[in-house]
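Peer 1: Fold the stuff below for me.
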Amino acid sequence: MTVVWICLAYWKQLATRPYIWGASVWAMFDFASDGRSEGSQPGLNDKGLVTRDRQIRKHAFYWYKANWATTPTLYITSRRWTQRTDATTEVKVYSNASQVTARQGMPPPRTPALRLRQPAHRPHRP
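Peer 2: This is a model prediction of the structure:
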């Protein structure tokens, strides 16, 4: 079960219960856990939204940002996966923009739409 899948399930539960006025995330950063021997490294709980060294914001980080932040957010998932093995690729985007357009091999349109210095993401809102 991936962290993003958990976020989606959690979000659906919150969306159906408007009387809930607060929520929290398990861990912002990966952290040491001596008894843990699963995941990418022994002794590391890697379910944080950001890596332990604070260098990589994970997909779940951007999912929450697109759902809860008011700053413009657009993030294309799996963008670091460059060794593709199939002819087609599913593109998943997390964003809080009202509309997102994907274009392959074309320059971005020159409209005053969402402009970001770094890629972000778009979550699915239930």
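Peer 1: alpha carbons only for contacts and neighbour counts from here, please
Peer 2: Fine.
Peer 1: Just confirm residue 60 contacts residue 7, I think it does.
Peer 2: Yes: using CA atoms under 8 Å, residue 60 makes contact with residue 7 at a distance of 7.0 Å.
Peer 1: ok, so what distance separates residue 67 from residue 8?
Peer 2: In this structure, residue 67 lies at 10 Å from residue 8, with CA to CA, to the nearest Å as the measure.
Peer 1: State the next helix or strand along the chain beyond the strand or helix carrying residue 62.
Peer 2: Residue 62 belongs to helix 59-68 when assigned by DSSP states H and E. Moving toward the C-terminus from helix 59-68, the first helix or strand encountered (DSSP H and E) is strand 74-76.
Peer 1: Please provide the structure for the following sequence as well, for comparison with the first:
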Amino acid sequence: MSSQEQQATFWLEYSQQLSNTIRYTEALAAAEKAVALAPENPEAWYVRGTCLAMLARYQDALADFEHALALREPYAAAWDAKAWVLGILGHKEDALLAVNRALEIDPDYFEAQRRRSRLEAL
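Peer 2: Sure thing, here's the model as predicted:
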């Protein structure tokens, strides 16, 4: 792993720690550093998208999840996150398609199972 990749990993982990303590603006700044250091890393785009969603920047979050999926299509967490944001935006059918794709990739993905149940109940 190169020094730049190690730095990106540090910023991703730091972003997730900040997110866990509900410090989303700071988490976003850390995720942006990870994206700048490793723009080819789908996890960096996913983490940044999650931060954006927590800050109610849903269109930006959706774009980041799409970018993560363009880099690595079989990415269950990114499909589930896309479903989450689409659900918030009121796009139930698209959200169901996304969450179903997440479950095709990982049938045991608990968050996606819960999200699908919630979407189907709407």
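Peer 1: Can you pull the TM-score for these?
Peer 2: For these two chains in superposition, a TM-score of 0.36 is obtained (TM-score structural alignment, normalised by the length of structure 2); 73 aligned residues with a CA RMSD of 4.2 Å.
Peer 1: Would you mind telling me which of residue 60 and residue 7 of structure 1 has the busier surroundings?
Peer 2: Neighbour totals were compared for residue 60 of structure 1 and residue 7, and residue 60 leads with 24 against 17 (other CA atoms under 10 Å).
Peer 1: In contact with residue 118 of structure 2, which residues?
Peer 2: Residues near residue 118 of structure 2 by CA atoms under 8 Å, 6 or more residues apart in numbering: none.
Peer 1: picking that back up, please identify the buried residues of the helix holding residue 62 of structure 1?
Peer 2: Residues 59-67 are the ones in helix 59-68 of structure 1 that count as buried (16 or more other CA atoms under 10 Å).
Peer 1: Now the residue nearest the centre of structure 2: which helix or strand?
Peer 2: For structure 2, the residue whose C-alpha lies nearest the mean C-alpha position (CA atoms, centre = their mean) is residue 46; its distance is 3.5 Å. Assigned by DSSP H and E, residue 46 of structure 2 falls within helix 42-54.
Peer 1: could you give the angle of the top helix by length along structure 2 to helix 42-54?
Peer 2: Selection of the longest helix in structure 2 by residue count, based on DSSP state H, yields helix 3-20. Between the axes of helix 3-20 of structure 2 and helix 42-54, defined by axes from the mean of the first three to the mean of the last three CA atoms, to 10 degrees, the angle is 30 degrees.
Peer 1: What helices and strands are in contact with helix 3-20 of structure 2?
Peer 2: When contacts are defined as 3 or more CA pairs under 8 Å, 6 or more residues apart in numbering; DSSP states H and E, helix 3-20 of structure 2 sits against helix 24-37, helix 42-54.
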